[in-house]
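> Have a look; sequence and predicted model below, questions after that.
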Amino acid sequence: MKRFTRMIGELYRTHFAEKLFNKILLTYSVIIMATLIALSFFIYQYFTQYMINKEIIRMQEASANVSAYIDQRIDVSQMMVESLYANESYLQYFEVLLEKGYAEFLSYQFEQYLSSNTPIKLPLKSLSAYFNNGLDLDSILFLSNGGEIYRLTSQLSLEIVTPSEVPDLIVQENDRHEAVPIFPVTTNHGTGSQPLYIYAAELKNSDTLKPFGKIVIQYKANDIMKSNQRTPYGLKGEIMVLTRNGDVIYDSSMQWYGIRYPVERLLDNDDHKPMRNYIVSTANKAGVIVAGIMSSEQMRSGTKSLQRWITVLTGLFMAVALLLTYTLILRFSKRTRIIVRAMEKLDDGQWNVRIPLTKGDELYQISSNFNRMCERVNDYIEKVYVSEIRQKNAEIVAMQMQMNPHFLYNTLEAIRMNAVAQGAPEAGHMIFLLAYLFRTTMKSAMIVDIAAEIERCRVYLELFQIRYPSQLQAEFDIPEELGGYEILKLSVQPLIENYVLHGFRANQLDNRIYIEGNLIEDVIILRVGDNGKGIPPPKLLKVRQSLTENSELESKSDSLGLSNVHMRLQMMYGNEYGLSIESTDGVGTEITLKIPAVIKE
């Protein structure tokens, strides 16, 4: 027992302890088998009871048919006796036969024939008509008080028989004490012995009521089952017709003839209740017991094939159900193993791992969320990595530019003063503007107010207008209240610089650029537009893609570039902010900058 317990424990630890789907498969298999077995049991019990009830009903119908058959024979027998009493001459014929003998009977019959002016109807011929009515008559016996026996057969012959030919009849008739009109006998005449049952009645003189003999009508017992010829299938069990003291009138099994049957098996001594496996009927005119007897094996004999079919079908359904369950569990298990392996790869640092997506169930949702998580982590890592690299580059450039800024500022101021002293004030003003741009660029502050950023743009455009006098008109429409809001340094100037490099038409005099701003709820909108060259559609598409994908389209000579500005704004304020661009080739370009409205501290 301990060894078996250890084997079970080892089996569980090996195949089920850490395997969820094996547990599900085992649990589901047990549930399926228990359910199918229970269902099969109830179905078997239901149909078994149905078939038993059906057999009981068929046996009840067969017993009722036998009772009706016996009642019919009782009625016919009584009609035969009553026909004798109805015709007084018939009764006189048999009174002469039984009291004076066969010879006197013949003489009496001849005298009646001679003395009658009309044809007479003989009683023997009248009784013989009953043989041709399908009543299963064997013979009609007439017994005298002196012991003489006469037999009328279907051949219309009246035979004298000795008591030795009908010993059972004489013995049973003389020994009977129960008041039933029929009882069993056996005979030895004819082709062989066969079971019979008889109806007996006394014959009395109609005037004196003195008995002068008996009439005994013999029926073939084996023909009793003709009453069930319409039964489509053979009965399971036996039909027996018994007297109340156990004499067997009819036995379909042919086993109890000549043996007294223990009727206590059939009837309760108190109230004649039907007992188990017995269908008992006493509702007939003869007062005999008609019993349908079925053993438990006979009642259930038809259920063996049902049991085999239910067993086969249950096994088949169990096999199909378990196979389908195993197939489904195996498919889910494979998909789960794919997810687990992807997680293990992710744990090893393989952030490019992806789970194939199939179907729309919970595992699909898990796989989809896992893939989205990996993509977001990759994007985040890439953004942080790129941001750190750019920050390092910016710090290096800033450190390089800050090595000796004062030397640059002093040199430019010396050149400006020399230009003014030499009578070149315009050149001095240009150097002043250039020095201002350098100075504001070299400041370490990342966040400036909008007023300072716009002022840088004014200086930049003024410096450009000196280079191209009367060819560029610059318009600023920035509400004064926007000046105190913060903005990322070098956010607007690169947009103007983009126009100067790509949109300015040096051969035209009507070049125009405008910078305008608005505060809409909690968002600041700055627009930089021009009437320059515009952008061809293919290139405009690439520019927009560069803004969407945060990749640099421009070369290093394009200053900080549009995508650089867009990326810095999104990194600073979020993905809902940044740049958008509209352009028509040959007409002009408008760039919109959107940032949150935050007061500069």
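Yep, it's here.
> make it CA atoms for all contacts and neighbour counts henceforth
OK.
> all strands for the stretch 301-450 of the chain, in order.
Assigned by DSSP state E, counting those that start in this stretch, the strands in the stretch 301-450 of the chain fall at 447-449.
> SS state for residue 491?
Secondary structure, DSSP: H, G, I helix; E, B strand; the rest coil: residue 491 is coil.
> same question, residue 143
With three-state DSSP as the criterion, residue 143 reads strand.
> pretty sure it is touching residue 98, no?
Yes. Between residue 143 and residue 98 a contact is recorded at 7.0 Å, counting by C-alpha atoms under 8 Å.
> The structure to be compared is supplied as follows:
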Amino acid sequence: MKKHSSKQLYFRMFWGYTTIVFLVVSALVIYFLSVAGGKALKANTDARDQVCRDARDYLEETGQQADYVYKALYGSKRELDDLIAYFQLDKEEYQKYCLDKYMSTDELEYQNIYDFVNEVFSASSELKKIELISYATMEMTQCYPQKVFYPGKDGKKRIEELEQEQSRKKGELVYLKEIRNPDTLQQEGCMILTFDAKETLEKIQDSNPYVMLAVASQNDQEIYVGKKAGNWKENIRQRGYDVIQDSVDEYVVYSYVNKKEAADLSGTTFLAIMGMGFLAIAVGVVSISCYVRKFTARVETILDAMNRVKTGNLKDRIQVDRVRDELDMIAGNFNEMCGRLELYIQKSYLAEIETKNAQMQALQSQINPHFLYNTLEAIRMKAICNGDREVGKMLYSMVVLFRSQLKEADIITLGQELDYCKQYMELFEYRYQGCFLSQVECPVELLALPVPKFILQPVVENYFIHGIERDRKDNQLFIYAEKKDGQLCIYVKDNGCGMDEEEIRRKNKELRENCYGEEQKKSIGIGNVNRRIRAIYGEPYGISIEKADPKGLIVILTIKTEEE
């Protein structure tokens, strides 16, 4: 039954703790996945912002390049005059104008508008073409790198296309700059600069796989749409997309991410979190198994000890670990319970047995108390009638002693015990009249303390049997009591013949070990009193013997101070 119950306890605890560990680890895994997803979304959102800034900076850069070309043209009066002449004159007149300008200067070469355009292409690698349109003739000249020029194109159609934003090719950034005559402030024509932005915008777009980029005009005319952008006009209006936009001149940059896709974890991160979760569960299950096995083993130890106590073995004790948990508390209380039960049995049964044995030994070794009591009482009355009062006092003391032996309880007060002892010593004062004196001292507050009956009389009797020296006139016996370290100590001091050091050590050893010979067990002397005290109060208490100064012995009775 014990093994079956401990096995059930093991499985209940194991599966209970395992379930808790599984739930806790699962919650932690979900939490870490959520945190990692949030961090991934934050990182991708930051990347979206960076893509938007990079695209805006690039558009600003191309616009600044267009402004730089325009300012450079107005910074050179000769080239600006040449361009205005190119707009106003026909081909032959313009060539004559150029020849006249060349002849009027000392320079070896004449820098016309074509040379200026070639220098602009050399300065900007992303500049795809420059278109020059004359408002006077509405003719357009297309200029390309490597000194490629196509004059005679339809400028009016080109301007109309730009106004309708229909001819703009994807990936091209177009900037139109009006050319005014600085003298008359009349618009002579315009210069259209076209930049090839597709490659650069693709690099910006490819910097993050989750970010989508779109560039459009203010009228939502597509300029650039990334490969992953899809239908950008619909996407930027949906809730599932996180969109940021920025405007640069006539262009608008849209940068956005799909929230769900941006929050997705990489396969490595997902597997790492799941792997840590499975590892934590495995370690937890192994730790729980070891802990529960140890716990159930401790429970089995307690059950085994309880079964041994059932058989009457109260000396069995459970080893208390240093864990200081509930099982240690149970083990400690179990040990304390066994100790108290054992002490209770000693007090309730062994003390009673010892007392009865002492009484039986006293009855067997002495005259029948009832017969002696009645006889002494008759003799005392006869002595009083004959006028012999000293004999009457002696007989009265003996009558009191026999009455206390017959009628008093086993536990009396210290005051009663001292009073009986005084009555006993008075008998010997009459017997050894003139050569023996006794004295008893005790603080008033100790008189009511309970003590076993007849613990002093055997000690005093032992003195009269073995210690008194009858040829001396100064024999003394002094009894006093004190409370010391929570214990009641009663001292019986005499100046008799005493014992040598070796005998005192041997006697104290017998008293401590509570072992005596058969003849000593039958007596009612010090050994009997020591057994009774130890049976009632336990091992720390009892009788010890010391050598008195200058001679004699001191018998010390140590008793537990109890109010009841």
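Yep, it's here. In this text, all values refer to a predicted model and were calculated from it rather than measured experimentally.
> Quick check on residue 143 and residue 98 of structure 1: which one has the bigger neighbour count.
residue 98 (25 against 21; other C-alpha atoms under 10 Å).
> and the more buried one, what does it touch?
142, 143, 144, 145, 148, 212, 213 (C-alpha atoms under 8 Å, 6 or more residues apart in numbering).
> what do we get in structure 2 for the first one?
So that's residue 142 of structure 1. When structure 2 is aligned by TM-score structural alignment, residue 142 of structure 1 is paired with residue 132.
> Only the buried residues of stretch 305-317 of structure 1, if you could.
Buried residues in stretch 305-317 of structure 1, counted by 16 or more other C-alpha atoms under 10 Å: 307, 310, 311, 314.
> picking up where we left off before, shared neighbours of residue 143 and residue 98 of structure 1, anything?
Joint contacts of residue 143 of structure 1 and residue 98 (C-alpha under 8 Å, 6+ apart) are residue 213.
> about what we covered before: what is the nearest of the buried residues of stretch 305-317 of structure 1 to residue 341 of structure 1?
Using C-alpha to C-alpha, residue 314 comes nearest to residue 341 of structure 1 of the buried residues of stretch 305-317 of structure 1, at 39.4 Å.
> Map that closest one onto structure 2.
Residue 314 of structure 1 maps onto residue 277 in structure 2, by TM-score structural alignment.
> thinking again about what came up before, distance of the match of residue 142 of structure 1 relative to residue 70 of structure 2?
Distance of residue 132 of structure 2 to residue 70 of structure 2, given as C-alpha to C-alpha, to the nearest Å: 12 Å.
> ok, the two, which is more surrounded?
Using other C-alpha under 10 Å, the more surrounded residue of residue 132 of structure 2 and residue 70 is residue 132, with 26 against 17.
> How about the contacts made by the more buried one?
For residue 132 of structure 2, the contact set (C-alpha under 8 Å, 6+ apart) comprises 140, 141, 142, 143, 189, 190, 191, 192.
> Tabulate the residues you listed in a markdown table, adding columns for neighbour count and secondary structure.
Formatted as a markdown table, the contacts of residue 132 of structure 2 follow (neighbours: other C-alpha atoms under 10 Å; DSSP: H, G, I helix; E, B strand; the rest coil):
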| residue | neighbour count | secondary structure |
| --- | --- | --- |
| 140 | 25 | strand |
| 141 | 18 | strand |
| 142 | 17 | strand |
| 143 | 21 | strand |
| 189 | 25 | strand |
| 190 | 20 | strand |
| 191 | 20 | strand |
| 192 | 19 | strand |
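> right, and the pair among those residues with maximum separation?
Top of the distance list for those (C-alpha to C-alpha): 143 and 189, 15.3 Å.
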